[in-house]
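S.K.: Give me a model of this one.
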Amino acid sequence: MERQIIIDDTTLRDGEQTAGVVFSRAEKVAIARMLDAIGVQELECGIPAMGEDERASVRALVGLGLNARLLTWNRALIPDIQASIDCGITAVDISLSVSDIMIANKIRKSREWVKEQLRTALGFAKERDLYVSVGAEDASRADLGFLTELMEITRSLGGDRFRFCDTLGILDPFTMYEKVRALREAVPELDIEVHTHNDLGMATANAIAGVKAGARFVNTTVNGLGERAGNAALEEVVMGLKLACGIEPGIDTHRFHEISRFVGKASHRPVPPWKAVVGEKVFSHESGLHADGVLKNPGNYEGFDPAEVGLKRHIVVGKHSGTSGLVERYRELGIALSKREAVCLMEQVRVIAQRMKRPLSDGDLRRLYRSGVCGLRAA
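M.R.: You can find the predicted model right below:
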């Protein structure tokens, strides 16, 4: 039977940790409801140890009664975990620094100290019947033998999964696959989660590589929001799993564009028009060959139907257009062109687009038609 892949979206935690991003409580509630409505199975929803305002937001999310499981992020400290419990949370991520670099230079402790910290925090959480993900910060730079030890401790004390974090976004998909596969084989009884960052532009690829290697849980954020260059984008990971891997994560993708725009506005990080999967212009076609092909059959140049993610197709008329695209754009404006008229107008379109260094707008096209060039009658 195929493994069920669980999306654990962390827009409300790691996404909000993006420098300069703050969500209001109402925005957090709206984002949580939208993600829950499309079937996202888990939401990492905040850091209760930050203070009372954060705890109030987490309690508000708990009170929504969502289908998605809510997790909070915590340092592997008893006061942090208790703060989550006090919010009504029943699932937590407890985070430990696990690379020798961070152990020596950040927390200035030892591997033995980290293992004891895990035993203490995880023991406290499991005694209180919490679902626990053990988050291995900087796992991508950590010794695999040490990670295996931590996973064995997690398993022996009843931890539910182990989060492999590429905290600095330094891995490539091949190395990610090898590391996750090695850990999966070392401790097969314990589920693995992958948490990837986009510093080298490989967060989505690394997340999918982790899933292919055996990880069952994958962290995402809407639009790839996150610290520095961001995290693996929800929309990219889901569509990548479906189309590139043949893995169905159980997410209704039709509202992706709507959710993307909302989070873009709430975060004051507008979505670039060419953003993969959800950008307004990713289904725009100008090249004559491509426009002709997509008009004959969209499958010629579109890997999936734009409506699947809430978008529409755009035929752009510009320097590289052909007559098929031009005829289609004029048809959309209610103007029927003959083949001869289209060939003549196309020459003018290329001149205008070259001069203006942009495609022609609807107004430009109407004015060109009404100008009488090519012997056309004013419309």
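S.K.: only C-alpha atoms for contact and neighbour calcs from this point on.
M.R.: OK.
S.K.: Can I take it that W73 is in a helix?
M.R.: No - assigned with DSSP: H, G, I helix; E, B strand; the rest coil, W73 falls outside any helix and is strand.
S.K.: residues near it, how many?
M.R.: Residues near W73, counting by other Cα atoms under 10 Å, number 25.
S.K.: Contact partners for it?
M.R.: For W73, the contact set (Cα atoms under 8 Å, 6 or more residues apart in numbering) comprises R13, E44, C45, G46, I47, P48, V92, D93, I94, S95.
S.K.: Adding neighbour count as columns, could you present these in CSV?
M.R.: Converted to CSV, these look like this (neighbours: other Cα atoms under 10 Å):
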residue, neighbour count
R13, 19
E44, 27
C45, 29
G46, 27
I47, 25
P48, 27
V92, 25
D93, 25
I94, 26
S95, 19
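S.K.: Report the two of the residues you listed separated the most.
M.R.: Of all pairs drawn from the contacts of W73, the greatest distance, 15.0 Å, lies between C45 and S95 (Cα to Cα).
S.K.: Report the central residue of this protein.
M.R.: A233 (1.4 Å; Cα atoms, centre = their mean).
S.K.: Once you drop chain neighbours, what's closest to that residue?
M.R.: Spatial nearest neighbour of A233, excluding adjacent residues (Cα to Cα, 6 or more residues apart in numbering): G224 at 3.7 Å.
S.K.: Proceed likewise with the subsequent sequence, for comparison:
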Amino acid sequence: MQDRPVKMNDHTNLLELEEHMYPLVDVETPNVFHNLFPYSEVPKIAFNDRIVPHHMPEDIWITDTTFRDGQQSRAPYTTEQIVTIFDYLHKLGGPNGKIKASEFFLYSKKDRDAVEKCMERGYKFPEVTSWIRASKEDFQLVKSMGMKETGILVSCSDYHIFYKMKMTRRQAMEHYLSVVKECLEIGVSVRCHLEDITRADIYGYVIPFCLELMKLRQQYGIPIKVRCCDTMGYGVNYPGAVIPRSVPGIIYGIMTHAGVPSELIEWHGHNDFYKAVSNSTTAWLYGASGVNTSLFGIGERTGNTPLEAMVFEYAQLRGNLGGMDTAVITELAEYYEKEIGYKIPPRTPFVGKNFNITRAGIHADGLLKNEEIYNIFDTEKFLNRPVEVAVSNTSGAAGIAHWINTHYRLPKESHVDKKSELVALVKEWVDREYEDGRVTVLTDEELEAVIQETADRLQIKLK
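M.R.: Below is the predicted model:
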């Protein structure tokens, strides 16, 4: 066996044996890991207790697929809506460009019009990028639009290579590399979307393919990004889980054995098993600089990693917001509901109607005494969403006054107090409800109707 070089890892300060010897394993029959993914059973999470080290990059960021993957699961946005949302993303990302890029389709005239209008904004961030299939025809779209970067679909599991594309691994790799080369020839940077990576042969196909990409990167002197696409949401973040389901194992392999630097690695998760956010955070922790997201998690099937979730994951990991303007998240939620007509489920974290409303009577009592007891953080400061209490038989006049002031966002000089006539009359109605045997919390709609009717009678303006 030939000796392999030993080198010092500057990050861990440990001597390591270089093992960059992973040739393509060009199998005759597909390896679809039916031991882990038996279609007639629930998928299995297996362990081999191989642990890889944390490798948090110095710089981490968010990218956006609202107009690409997010648009595959809903009615298409209008050009005006796309440009408005793009403006919001620019504002949300802040001066440091923490929302680094946003990707677009190029197939329809509407798509191309939206791309042109967003590019005309002249923002450094988010960078406008495209997405294409690995075909010569799609490449012409990128060329005609003058894009600086494009994503290319490079499906990597045998499910896709053998069953969908009807190719062998070698044929697929050669096909993908030919399209990548065409982009590099005209100076377009490439982002390779490794579709279905959590069912792929990581060391038999993915690592050898990424090694070839890094050779092209060196040859052309142009960055080539690798996006790890957990297309079916099979990824897990548990230490010691086996690949291809192990998120730490995938990121470690691509970074260490394929030589892809952190700034060129990105994670794209789906939420089929409720793991999109935790897997995206794990990708950051183990070496990926980028995580790909969509607004409110809107995406195919169960959706993508929600962009707003990763904003607050970033803050929890870094101890700061990196310049991001989180109040824009509330502005975006209001725009989606009022202008686009999209109904956000009321219990959605950070953006749902009820995410910071306390309904349990005993919780409401604690909240009125000190809102830190039952509010996750200062939601008024970060999201322009003051904490609210739901009204019940235990709320009292103070609780009703608090509800009116916060729900209608009354300025301080217009606040009602527990001694006001409006509050007293509403409390009389609330008391009657519970005297008649009611046991549930009052709904917003019921309260709004009673408060508005009472305010009209008293000639009080609430808005």
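S.K.: doesn't N206 make contact with the residue nearest to the centre of the first structure?
M.R.: No - the criterion here is Cα atoms under 8 Å, and A233 of the first structure misses it with N206 at 11.4 Å.
S.K.: re the thing from before, from T66 of the second structure, how far out is the aligned partner of the residue nearest to the centre of the first structure in the second structure?
M.R.: Aligned by TM-score structural alignment, A233 of the first structure pairs with P306 of the second structure. P306 of the second structure sits 10 Å away from T66 of the second structure, taking Cα to Cα, to the nearest Å as the criterion.
S.K.: anything in contact with each of these two?
M.R.: Contacts common to P306 of the second structure and T66, judged by Cα under 8 Å, 6+ apart, are T293, S294, L295, I298.
S.K.: ok so, going back, could I get the contacting residues of the residue nearest to the centre of the first structure?
M.R.: Counting by Cα under 8 Å, 6+ apart, A233 of the first structure has contacts A203, T204, T220, T221, V222, N223, G224, L225.
S.K.: Show me what the third one lines up with in the second structure.
M.R.: T220 of the first structure maps onto T293 of the second structure when the alignment is built from TM-score structural alignment.
S.K.: That match looks like it's in a helix, true?
M.R.: No - assigned with three-state DSSP, T293 of the second structure falls outside any helix and is strand.
S.K.: my guess is it meets H268, correct?
M.R.: Yes - between T293 of the second structure and H268 a contact is recorded at 7.0 Å, counting by Cα under 8 Å.
S.K.: These two: who's more crowded?
M.R.: The neighbour comparison of T293 of the second structure against H268 (other Cα under 10 Å) goes to T293, with 33 against 27.
S.K.: so what's the more buried one up against?
M.R.: I62, T63, D64, T65, T66, H268, G269, N304, T305, P306, L307, M310.
S.K.: Helices - which of those land there?
M.R.: Members of the contacts of T293 of the second structure lying in helices (criterion: DSSP state H): L307, M310.
S.K.: so which of the contacts of T293 of the second structure is the most crowded?
M.R.: T305 (31 neighbours).
S.K.: about what we covered before: give the residues shared as contacts by T293 and H268 of the second structure.
M.R.: In contact with both T293 of the second structure and H268: N304, T305, using Cα under 8 Å, 6+ apart.
S.K.: The first structure: which residue goes with V391 of the second structure?
M.R.: With TM-score structural alignment as the criterion, V391 of the second structure matches V317.
S.K.: Let me know the secondary structure of its match.
M.R.: V317 of the first structure ends up coil, using three-state DSSP.
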